[in-house]
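> My questions are about this predicted structure, shown below with the sequence.
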Amino acid sequence: MASPSPLIFAGTPDFAATALRALLDAGHEIVAVYTQPDRPAGRGRKPQASPVKQLALEHNLPVCQPEHFKSDAALQELASWRADRMIVAAYGLLLPQKVLDVPRHGCLNIHASLLPRWRGAAPIQRAILAGDHETGITIMQMDAGLDTGDMLFKLPCPIDPHDTGGSLHDKLAKLGGEAIVQALTNLENLTPQPQDDSQATYARKLNKAEARIDWHKPADQLAREVRAFNPWPVSHTLLDAQPLRVWQAEAQPQAPDATPGTVLSTDVDGIAVACGEGSLLLQQIQPAGSKAMSAAAFLHGRPGRIAPGMQLGDDPHS
């Protein structure tokens, strides 16, 4: 049974919207929703409401979108809701202590890792990149640090060998909703556990530059990058000086002695490319100006465009 205590919810992207929906479905009282200001998006660069704002408006919930909490007015508005707790999920602001102190019982965070591993902005993708076999959700009592507060509740989630950043995001978003509902139901039985800072790792924000394929890396590492960077920022290389995005690929342990980036073979299974160790079989690609397609469809529709002996990447002489 849901607690009658009034809650503020703070979040912005789809991950957070899934948690908000779970709280609403469980009958929790959400007195206000905080989310990032509308940002330009799409080809027209028109301001677009966040997924959390869209869901809040569907449920006729009050929506607040401060740029920050530096003003007295923003803090006064936060206090006016008289909430027992604030639930925070991928809000996009590092909340100062004066904000955390406003709700009567502080703020709970839904974090997409098993803390203290992968504190920070991109825990889902960093777990895949590192080759982790498991991740999960941590419900944490927030403090002023970056994901450093005491842990209240955890739910583990295996990382499937074929999980992408997108598929694992969706699993964890659903699990995050389940975790916060369970945690709120059992709060009186949960014991805060301090994090072991010596075990902490940092999940820095993703950027487009790191998605550029370095063919000198081992194939298994590149395969993890392809998975982690799908759907953003998407692993990419160059084909005849034009960008080629790689959406799906598989590592192959054996490869002939060839310069990294050299196309080894092209067949119905895909395009095999030499790496620093092993080879990477490109299975789904997106050439410049086209939609994503299977490598087999690309080879069939553009014969000779990629052939054994060709070089992919920035430097054909590297």
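Here it is on my side, so go on.

> From now on I want contacts and neighbour counts done on CA atoms only, so please keep to that.
Noted.

> Can you list the buried residues in the longest helix along the chain?
Using DSSP state H to assign secondary structure, the helix with the most residues in the chain is helix 165-185. Going by neighbour count (16 or more other Cα atoms under 10 Å), the buried part of helix 165-185 is 165-169, 171-184.

> Mind listing residues that contact it?
Residues from elsewhere that reach helix 165-185, judged by Cα atoms under 8 Å, 6 or more residues apart in numbering: 1-3, 14-16, 18-23, 26, 110-112, 124-125, 128, 136-139, 152-155, 157, 159, 190, 227-232.

> put this beside the first:
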Amino acid sequence: MKVIFAGTPEFAAVALQALHEAGFDIPLVLTQPDRPAGRGMQLQPSAVKQYAVKHGIEVLQPLSLRMDAKDPQRAAEAKAAHERLLATDYDVMVVAAYGLILPRSTLDIKPCLNIHGSLLPRWRGAAPIHRAIESGDAETGVTIMEMEEGLDTGPMLLIERTPITPQDTTATLHDKLAAMGAEMMVKVLRKMEKGVVEAVPQPEQGVTYANKILKEEAVLDFAQSARDISRKIRAFNPFPGAHGEVNGTVIKLWGAEVLDGGSNAAPGQVIAADAHHGIVVACGEGALRLTQLQKPGGKRLPAAEFIKGFPLDGQRFE
């Protein structure tokens, strides 16, 4: 099969690599334009573009695929991309975390398959991995689905599950699901080659939406339960990084353990900060032992190392 691939971040690059190594003919890759990144804010190619260029695959980076875009430049790039797709000999488009909406004009050319990091119809939308952890889901997985104009509403071709462990962060779960999704897409395309793949409509029950993560969500409220705060810390690792404030200094929290039992201390109060107990903070319900922290301009440090340079005994997270 000849496969056009559309994707942008590392999650997508893992799938592109799997398809390429499986021997599929990939005549064209679509990815988002290079973006400024790093301290120097130099333009950086996406992970997908880096892989494609390294392996001699043609790359197209339109600002939009919507030919009716109000911005003339976006509309012109979309028209050029549409004409390029029409001129390309391919059987299917595979989409993984592309970041651009595929309009009807694109979906109508050839079948479009999507790698989605959730057990659809739960967590349709932009941030399924974050929201699954934040909500305390016991499991998640990957769904390979046919794309249509609705938001992640298309029929399912393959679904596989994996547990969410108490140690999983968005970073670790991302890597698991990226590998799963890549293997699953290879399986689906092999079935398509043989004409034995079956599409199943999504259930009407259990629909939830994984809204895009906003930076302000990462500000922790210690009046919440220790369990809820712990989930947020794991869900927002690595982005945007859950944090609290101590005496005007923003402290990012990268790891925490839930401690059962009550405390008379006010939420956010540091009730221990020493080598023996670690850093323990009172919450609205229960307490948290913080295990990895980071101050502005510093590195992520284990709690014992962090308090050597930033004493927290008697302080309070506001």
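Nice, thanks for sending it over. Please read these numbers as outputs of a predicted model, since none were measured by experiment.

> Among the contacts of helix 165-185 of the first structure, which ones are in helices?
Using DSSP H, the subset of these located in helices is 14-16, 18-23, 124-125, 128, 227-228.

> Quick check: the farthest pair among these?
By the measure Cα to Cα, these have their two most distant members at Leu23 and Arg227, which lie 30.4 Å apart.

> Just give me the match in the first structure for Cys112 of the second structure.
The alignment partner of Cys112 of the second structure in the first structure, by TM-score structural alignment, is Cys107.

> Let's verify the residue nearest to its match when sequence neighbours are not counted: helix, strand, or coil?
With Cα to Cα, 6 or more residues apart in numbering as the measure, Met86 is the residue that lies nearest to Cys107 of the first structure, at 4.6 Å, once sequence neighbours are left out. What DSSP: H, G, I helix; E, B strand; the rest coil gives for Met86 of the first structure is strand.

> ok, the aligned partner of Met86 of the first structure in the second structure - contacts?
Superposed on the second structure with TM-score structural alignment, Met86 of the first structure falls opposite Met93. The contact partners of Met93 of the second structure, by Cα under 8 Å, 6+ apart, come to Val3, Ile4, Phe5, Ala6, Lys110, Pro111, Cys112, Leu113.

> With Pro116 of the first structure as the reference, measure out to the equivalent of the first one over in the first structure.
Here Val3 of the second structure is matched to Leu7 in the first structure, going by TM-score structural alignment. For Leu7 of the first structure, the distance to Pro116 of the first structure under the criterion Cα to Cα, to the nearest Å works out to 26 Å.

> Also Leu108 of the first structure?
For Leu108 of the first structure, the distance to Pro116 of the first structure equals 16 Å [Cα to Cα].

> go on, Gln36 of the first structure?
26 Å.

> Tell me which stretches of the first structure form helices.
14-25, 51-58, 72-80, 97-100, 123-129, 165-185, 219-228, 295-301.

> quick one on the thing from earlier: tell me the spacing between the residue nearest to Cys107 of the first structure and Leu20 of the first structure.
On the measure of Cα to Cα, Met86 of the first structure and Leu20 of the first structure end up 12 Å apart.

> what about the longest strand in the first structure?
Determined from DSSP state E, the single longest strand within the first structure is strand 242-252.

> Identify the residue range in the second structure corresponding to that one.
Using TM-score structural alignment, strand 242-252 of the first structure pairs with 249-259 in the second structure.

> average gap between that stretch and the first structure?
By mean Cα distance after the TM-score superposition for the first structure, the fitted stretch 249-259 of the second structure averages 0.7 Å away from its aligned residues in the first structure.

> how about that stretch: buried residues?
By neighbour count with 16+ other Cα under 10 Å, stretch 249-259 of the second structure contains the buried residues Val250, Ile251, Lys252, Leu253, Trp254, Gly255, Ala256, Glu257, Val258, Leu259.

> Pull the contacting residues for the aligned residue in the first structure for Ile271 of the second structure.
Counting by TM-score structural alignment, Ile271 of the second structure lines up with Leu264 in the first structure. Contact partners of Leu264 of the first structure, counting by Cα under 8 Å, 6+ apart, are Pro256, Ile271, Ala272, Val273, Ala274, Pro308, Gly309.

> can you rerun that using 10 Å?
Neighbouring residues of Leu264 of the first structure by Cα atoms under 10 Å, 6 or more residues apart in numbering: 255-258, 271-274, 279-281, 307-311.

> repeat for Gly136 of the first structure
Applying Cα under 10 Å, 6+ apart to Gly136 of the first structure gives the contacts 111-115, 123-124, 154-159, 168, 171-173, 175-176, 179.

> which residues in the second structure does stretch 22-30 of the first structure match up with?
Against the second structure, stretch 22-30 of the first structure falls on residues 18-26 (TM-score structural alignment).

> quick one: terminal-to-terminal distance for that stretch?
12 Å.

> quick one: contacts of that stretch?
By Cα under 10 Å, 6+ apart, the residues outside stretch 18-26 of the second structure that reach it are 1-5, 13, 15-16, 51-52, 55, 57-58, 90-91, 93-94, 179, 181-186, 189-190.
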